[in-house]
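S.K.: My questions are about this predicted structure, shown below with the sequence.
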Amino acid sequence: MSAGAPVTHRVATPQPGAAEALGELWIAVTEAGGAVDFVPGADPGEIRALAAATIDDVRAGAAHMIVAGEQTAPLGTVLLVPGRGLVAHRADVQRLMVRPDHQGTGLGTALLAAAVELGREIGAELLTLGARGGTPLPAFYAARGFAEYGRLPGGVRLAPGDDRDIHLFARPLDRSGR
């Protein structure tokens, strides 16, 4: 990460305004073409509603959130969602987002590394994630220790006639820090 880049930290208790700030980050990333559940031009109200539901999940302990910058002015974020029941040994990495004006600074790599470390802390033995095809994301995750184990053909539809595969990745965790 570049000199002076913000440190990532886990959000234990979301602050007032965190949902609104997450929504604004999410909108900025979406409008820049980021592969985070929406396409440019999506309804901002829908994005803000999902951001509020995400913060509710963090408050309820159903998801863990890591932020770079401040909760009410995030430069980037990532979620880690622990499995339950038969999949309690794993956690899913979701919605890695970096503000468009901070991409290429190593912030995404730092957020992902923090998610891996948090996975170890919460006792996960395996991290999973999905990445939209037709983007640099599959190569990004592969370069950071995640192995592609499959694809879901046509897993997302960006527009009529523009279906993309979802690349499925996993990364086993051990306690030695590898």
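M.R.: Alright, I've got the coordinates. Residues are numbered from 1 along each chain as shown.
S.K.: going forward, measure contacts between C-alpha atoms and count neighbours the same way
M.R.: Fine.
S.K.: what about the helices in this protein?
M.R.: For the chain, the helices identified by DSSP state H occupy 18-31, 44-60, 107-121, 137-142, in order along the chain.
S.K.: Relative to Leu152, which of these is closest?
M.R.: With respect to Leu152, and counting by C-alpha to C-alpha, the nearest of the helices of the chain is helix 137-142 at 13.1 Å.
S.K.: So what touches that closest one?
M.R.: Ala131, Arg132, Ala147, Glu148, His167, Phe169 (C-alpha atoms under 8 Å, 6 or more residues apart in numbering).
S.K.: Show me which of those residues is closest to Glu121.
M.R.: Distance to Glu121 across the contacts of helix 137-142 (C-alpha to C-alpha) is lowest for Phe169, with 20.3 Å.
S.K.: rewinding a little: show me the two of the contacts of helix 137-142 that sit farthest apart.
M.R.: Arg132 and Ala147 (14.8 Å).
S.K.: I'd like to know which of the contacts of helix 137-142 are part of strands.
M.R.: Ala131, Arg132, Ala147, Glu148, His167, Phe169 (DSSP state E).
S.K.: and the residues you listed, which are buried?
M.R.: The neighbour count (16 or more other C-alpha atoms under 10 Å) marks Ala131, Arg132, Ala147, Glu148, His167, Phe169 as buried among those.
S.K.: can I get those in TSV with distance to Glu121?
M.R.: Below are those laid out as TSV (distance: C-alpha to C-alpha, whole Å):
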residue	distance to Glu121
Ala131	24
Arg132	28
Ala147	21
Glu148	24
His167	26
Phe169	20
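S.K.: Going by distance to Phe38, which of the residues you listed wins?
M.R.: Lowest distance from Phe38 to those (C-alpha to C-alpha) belongs to Arg132, with 11.3 Å.
S.K.: right, and that closest one touches Arg164 too?
M.R.: Yes - taking contact to mean C-alpha atoms under 8 Å, the distance of 6.6 Å between Arg132 and Arg164 places them in contact.
S.K.: In addition, the following structure is provided for comparison:
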Amino acid sequence: MALNFVLDPPVGPALRDGVLSLWTDVSNAGGAVGFVPPVTAEEIRPEWVRLLAAMAEGRTRLLAGFDEDGTVAATAFLTYNTHRLMRHWVWLYTVMVHPREQGKGYGRELLAAAAEAARGLDGIEAIRLTCRGGTGADRFYAACGYKEVGRVPDAIRVAEGDDRDDVIMLLPLGV
């Protein structure tokens, strides 16, 4: 069964708990979403609060994918670029699909829904994202139409002696 993707779902305890649970599970399964395992929901909560503030200010939009039970199973955050010369593209952050749902095509569906949502935003012509090298995420994004446009060697320190490239990717929306 496909996920139901909603742009700007109502914010409340169920969404908060769902996103925190998803983010914790993805991180602890080795997902490259800003944390290194082991991590708890309480450690992730400050980042959620930061994103909530950005959402309330209209700087960030949440795209959430819900399973048939209404559980948050996937997310992506679209963030407007505030630089006056770069307002024609958005950042895509914290792209996650729950580990139990991986391998079902939901990641591709999430990226397609994010592109569709971005096309609906005034003046947006492209999506830009970064991903952690050495995870295979860059190959996945490339398979979904993103092009690598830059790479910063050893920019992400996962652990002492384990530095990864920060891979910059772009998806022109063809608007």
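M.R.: All right, it came through fine. Since this is a predicted model, take the numbers as computed values, not measurements.
S.K.: Distance of the residue of the first structure most remote from its centre relative to Thr135 of the first structure?
M.R.: Among residues of the first structure, the one most distant from the C-alpha centroid is Gly161; the distance is 26.4 Å, by C-alpha atoms, centre = their mean. Distance check for Gly161 of the first structure against Thr135 of the first structure: by C-alpha to C-alpha, to the nearest Å, it reads 17 Å.
S.K.: Enumerate every residue touching Cys131 of the second structure.
M.R.: Listed by C-alpha under 8 Å, 6+ apart, the contact set of Cys131 of the second structure reads Ala32, Ala137, Asp138, Asp166, Val167, Ile168, Met169.
S.K.: Excluding sequence neighbours, find me the nearest residue to the last one.
M.R.: Nearest-residue entry for Met169 of the second structure: Glu148, 4.3 Å, with adjacent residues in sequence omitted and distances by C-alpha to C-alpha, 6 or more residues apart in numbering.
S.K.: give the contact list for that neighbour.
M.R.: Applying C-alpha under 8 Å, 6+ apart, one finds that Glu148 of the second structure lies in contact with Asp138, Ala142, Val167, Ile168, Met169, Leu170.
S.K.: Output those in CSV; the columns should cover distance to Gly123 of the second structure.
M.R.: Formatted as CSV, the contacts of Glu148 of the second structure follow (distance: C-alpha to C-alpha, whole Å):
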residue, distance to Gly123 of the second structure
Asp138, 26
Ala142, 24
Val167, 25
Ile168, 21
Met169, 19
Leu170, 16
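S.K.: quick check, nearest of these to Glu116 of the second structure?
M.R.: Sorting the contacts of Glu148 of the second structure by how near they are to Glu116 of the second structure, with C-alpha to C-alpha, puts Leu170 at the top with 14.9 Å.
S.K.: The closest one touches Val149, doesn't it?
M.R.: Yes - taking C-alpha under 8 Å as the contact criterion, Leu170 of the second structure and Val149 are neighbours in contact, 6.6 Å apart.
S.K.: which of these two has more neighbours?
M.R.: Between Leu170 of the second structure and Val149, counted using other C-alpha atoms under 10 Å, Leu170 has the larger neighbour count: 22 against 12.
S.K.: what about the more buried one, distance to Gly161 of the second structure?
M.R.: In this view, Leu170 of the second structure and Gly161 of the second structure are 29 Å apart by C-alpha to C-alpha.
S.K.: Could you do Pro9 of the second structure as well?
M.R.: The separation that Pro9 of the second structure has from Gly161 of the second structure, given C-alpha to C-alpha, amounts to 40 Å.
S.K.: From Val19 of the second structure, how far off is the corresponding residue of the second structure for Gln15 of the first structure?
M.R.: Matched by TM-score structural alignment, Gln15 of the first structure corresponds to Gly12 in the second structure. The spacing between Gly12 of the second structure and Val19 of the second structure, counted by C-alpha to C-alpha, is 11 Å.
S.K.: ok, those two, which is more surrounded?
M.R.: Taking neighbours as other C-alpha under 10 Å, Gly12 of the second structure and Val19 compare with Val19 leading, 23 against 9.
S.K.: Once you drop chain neighbours, what's closest to that one?
M.R.: The shortest distance from Val19 of the second structure to any residue that is not its chain neighbour, by C-alpha to C-alpha, 6+ apart, is 6.3 Å, and that residue is Val72.
S.K.: quick one: that neighbour and Leu20 touch, right?
M.R.: No - under the criterion of C-alpha under 8 Å, Val72 of the second structure lies out of contact with Leu20, with a separation of 9.5 Å.
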